[in-house]
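**Student:** next come a sequence and a model predicted from it.
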Amino acid sequence: MKRPLKLYWFYIRVLGGFAWRRFTPTVKGLENIPKAGPLILAANHLAVIDDAVIPLTFPRMVHYMAKEEYFTGKGIRGAFKKFFFTSAGTFPVNRSGGGKSADALLHAKEILERGEVFGIHPEGTRSPDGKLYRGHTGAARLALQTGVSILPVGLIGTNDAQPIGQVMPKKVHVEIRYGKPIEVEKVENPTHEQVRELTNLMMKKIAELTDQEYVNEYAQVVKKRMKEEREAQLAAAAASESSPEAAPKGN
């Protein structure tokens, strides 16, 4: 752990200065962050830069999940990307569903057993429209199985700094709000009802920090529907342009 830890803080010092000047973050609730001990950090997800913004103000190293494609690239570029994410305390997760994320959650459990901080976005993907979506249950299940507290975090403005599709973030003020930890009692084999109840409480606390409109639907489902609607509109437009009725009539 010594090498990743050193590189993590090196990245914060070197890249953090640029990010701080670009986002001039306002921070609220620093007093709510436990100084030591295992912790699950649960934040809303608005932009790719979310996981870079939180460490600017969080006094402890945070381990995040990242999609496994960042770790499986080929050639020099792939090797560099894997090295960068690994040295920054990030580890891969298979997001295809069907229990394939189990290995990542096991790794997260090991992080907590070492007394460290595990960061996660319960929505599972970026919000497509700035709203807060239904939370997945992985964070709550992990908290119940370990008895580790959940720290709700609200990010505001990161979607303005980096809208979906934009690579270089804009110079926009952002805000990070840390809520009070949700104390969790350890449950050896939590029921689905217990896990969902804690997940809903976690999302409620995040919503209170961000004032986002809450949608009781998974963001992935909404994104898929939006994509299908766009494709249908494009297909309809293409069909309309190619129809005989749309062709210009001669004199």
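**Tutor:** Okay, I see it.

**Student:** make it CA atoms for all contacts and neighbour counts henceforth
**Tutor:** OK.

**Student:** helix, strand, or coil at M65?
**Tutor:** Judged by DSSP: H, G, I helix; E, B strand; the rest coil, the three-state class of M65 is strand.

**Student:** what is the neighbour count of it?
**Tutor:** Each residue near M65 was counted by other CA atoms under 10 Å, and the total is 21.

**Student:** with adjacent residues omitted, what lies nearest to the residue nearest the centre of the chain?
**Tutor:** The chain has H121 as the residue nearest its centroid, 3.5 Å off, counting by CA atoms, centre = their mean. Using CA to CA, 6 or more residues apart in numbering and skipping residues adjacent in sequence, the residue nearest H121 is A43, 5.2 Å away.

**Student:** one step back: looks like the residue nearest to the centre of the chain contacts A42 (just checking).
**Tutor:** Yes - with contact defined as CA atoms under 8 Å, H121 and A42 form a contacting pair (5.7 Å).

**Student:** so which bits of stretch 2-21 are buried?
**Tutor:** Using 16 or more other CA atoms under 10 Å as the test for burial, stretch 2-21 gives P4, L7, Y8, W9, Y11, I12, G16, A19.

**Student:** and which of those is nearest T199?
**Tutor:** Closest approach between those and T199, by CA to CA: Y8, at 29.3 Å.

**Student:** now the closest one: which helix or strand?
**Tutor:** Per DSSP states H and E, Y8 falls inside helix 2-23.

**Student:** cool, K171 as well?
**Tutor:** Secondary structure from DSSP H and E places K171 outside every helix and strand.

**Student:** do the same with T199
**Tutor:** helix 192-210.

**Student:** for that helix, buried residues please.
**Tutor:** Buried residues in helix 192-210, counted by 16+ other CA under 10 Å: 195-196, 198-207, 209-210.

**Student:** mind putting the residues you listed into TSV with distance to P38?
**Tutor:** Listed next are the buried residues of helix 192-210 as TSV, based on distance: CA to CA, whole Å:
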residue	distance to P38
V195	19
R196	22
L198	18
T199	19
N200	22
L201	20
M202	17
M203	20
K204	22
K205	20
I206	20
A207	23
L209	22
T210	24
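
**Student:** ok, second structure coming up, stack it against the first:
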Amino acid sequence: MWYWLFKYIFMGPILALLGRPRVEGLEHVPRSGPAILASNHLAVADSFYLPLVVPRRITFLAKREYFTGTGVKGWFIRWFYSTTGQVPIDRSDADAAQAALQTAERLLKQGKLLGMYPEGTRSPDGRLYKGKTGLARLALHTGVPVIPVAMIGTEKVNPPGSKMWRFGRVTVRFGRPMDFSRFEGLAGNRFIERAVTDEVIYELMRLSGQEYVDIYAASIKNGGSGGEESASDADRIPQPAVG
């Protein structure tokens, strides 16, 4: 109930006024059944505008820290994510990442629409970064379609690092569902998972018009080189919530 109240009453009208969202390709989102919405990630606002324009309910896997805060702020964040039906996951190591993968599989088996950010975190500079292969592993394990989604203009409405939101124009562009059934039985093959991930990222680049950078966004934020993906990174579910 709270999901729809936030969408249509408490937050949706304000978001619509600020971003005047324009939607393209919504017909590519199935009206029922499981699917993965794989989106680029420019701003916190992505996690609000994507559910705003999709008629179906979207479930995001939210990092565990949003459910463990203390004080009034921590309580509110925990309440908000819980009442809107988001699912906490632990991304601290490879074992936790495997548990997150199993959680995502369970949600898809229930016929849910799962929102994910293949880059793993928000872009630090508006460019599109290398994708984590957890999304590919999930798609190959479940066989569900992956629908690429380009968020455009959200960083103008909600500038990263700023607590102030501004008026702007947001475009949410959906691409055709991507079918990876040709790789059936090859889940767990790191070369195949990398190929699938790169295919999704290429489609996001085409839809969004972003410049692509062949390193991980998280490594830029952490001051690293971003060149290689560790075994635990390969297994990790890409962060699909505010990050």
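**Tutor:** Okay, I see it. For clarity, every value in this text was computed on a predicted model and none was experimentally measured.

**Student:** widest-spaced pair of the buried residues of helix 192-210 of the first structure?
**Tutor:** The most widely separated members of the buried residues of helix 192-210 of the first structure, counting by CA to CA, are V195 and T210 (22.8 Å).

**Student:** can you tell me what I89 of the second structure aligns to in the first structure?
**Tutor:** Residue pairing (TM-score structural alignment): I89 of the second structure is matched to V93 of the first structure.

**Student:** can you give me the helices for the stretch 101-250 of the first structure?
**Tutor:** With helices called from DSSP state H, counting those that start in this stretch, the stretch 101-250 of the first structure shows them at 102-113, 138-146, 158-161, 192-210, 219-242.

**Student:** could you pull out the strands for the stretch 51-200 of the first structure?
**Tutor:** Taking DSSP state E, counting those that start in this stretch as the criterion, the stretch 51-200 of the first structure carries its strands at 62-67, 91-93, 117-120, 132-133, 150-156, 175-178.

**Student:** I201 of the second structure matches what in the first structure?
**Tutor:** Aligned by TM-score structural alignment, I201 of the second structure pairs with M203 of the first structure.

**Student:** now that match: closest residue in space, sequence neighbours ignored.
**Tutor:** Closest residue to M203 of the first structure apart from its sequence neighbours, by CA to CA, 6+ apart: G135 at 6.4 Å.

**Student:** go on, G179 of the first structure?
**Tutor:** P152 is the one closest to G179 of the first structure (CA to CA, 6+ apart), at 5.3 Å.

**Student:** mind checking how far the alignment partner in the second structure of that neighbour is from G12 of the second structure?
**Tutor:** Superposed on the second structure with TM-score structural alignment, P152 of the first structure falls opposite P148. Distance from P148 of the second structure to G12 of the second structure, counting by CA to CA, to the nearest Å: 23 Å.

**Student:** what's the answer for G168 of the second structure, then?
**Tutor:** G168 of the second structure sits 15 Å away from G12 of the second structure, going by CA to CA.

**Student:** can you check L52 of the second structure too?
**Tutor:** Noted for L52 of the second structure: a distance of 6 Å to G12 of the second structure, by CA to CA.

**Student:** ditto for Q210 of the second structure
**Tutor:** From Q210 of the second structure across to G12 of the second structure, the span is 27 Å (CA to CA).

**Student:** next one: R56 of the second structure
**Tutor:** R56 of the second structure is 14 Å from G12 of the second structure, by CA to CA.

**Student:** likewise for R122 of the second structure?
**Tutor:** Separation of R122 of the second structure from G12 of the second structure (CA to CA): 22 Å.

**Student:** and what of L37 of the second structure?
**Tutor:** Applying CA to CA, the value for L37 of the second structure to G12 of the second structure is 20 Å.

**Student:** which residues touch R31 of the second structure?
**Tutor:** If you count contacts by CA atoms under 8 Å, 6 or more residues apart in numbering, R31 of the second structure has them with R56.

**Student:** and it, what's its match in the first structure?
**Tutor:** Aligned partner of R31 of the second structure by TM-score structural alignment: K35.

**Student:** on the three-state scheme, that match is what?
**Tutor:** Under three-state DSSP, K35 of the first structure falls in the coil class.

**Student:** coming back round to it: my read is that the match of I89 of the second structure contacts A66, right?
**Tutor:** Yes - in this structure, V93 of the first structure is within contact of A66 by CA under 8 Å, at 5.9 Å.

**Student:** quick one: neighbours of the alignment partner in the second structure of K171 of the first structure, just the number.
**Tutor:** For K171 of the first structure, the aligned residue in the second structure is F167 (criterion: TM-score structural alignment). By other CA under 10 Å, the residues close to F167 of the second structure number 14.

**Student:** excluding its backbone neighbours, what's nearest F167 of the second structure?
**Tutor:** In space, F167 of the second structure is closest to L18, 4.6 Å off (CA to CA, 6+ apart).

**Student:** cool, and A88 of the first structure?
**Tutor:** Y8 (4.8 Å).

**Student:** who are the contact partners of the counterpart of that neighbour in the second structure?
**Tutor:** Under the alignment (TM-score structural alignment), Y8 of the first structure pairs with Y3 of the second structure. Neighbouring residues of Y3 of the second structure by CA under 8 Å, 6+ apart: R57, T83, T84, G85.

**Student:** before we move on, what about L30 of the first structure?
**Tutor:** Under the criterion of CA under 8 Å, 6+ apart, the neighbours of L30 of the first structure are F58, Y178.

**Student:** where's it relative to E68 of the first structure, distance?
**Tutor:** Note on L30 of the first structure: its distance to E68 of the first structure, by CA to CA, is 31 Å.

**Student:** do the same with E110 of the first structure
**Tutor:** 19 Å.

**Student:** for P128 of the first structure, same thing?
**Tutor:** In terms of CA to CA, P128 of the first structure sits 21 Å off from E68 of the first structure.
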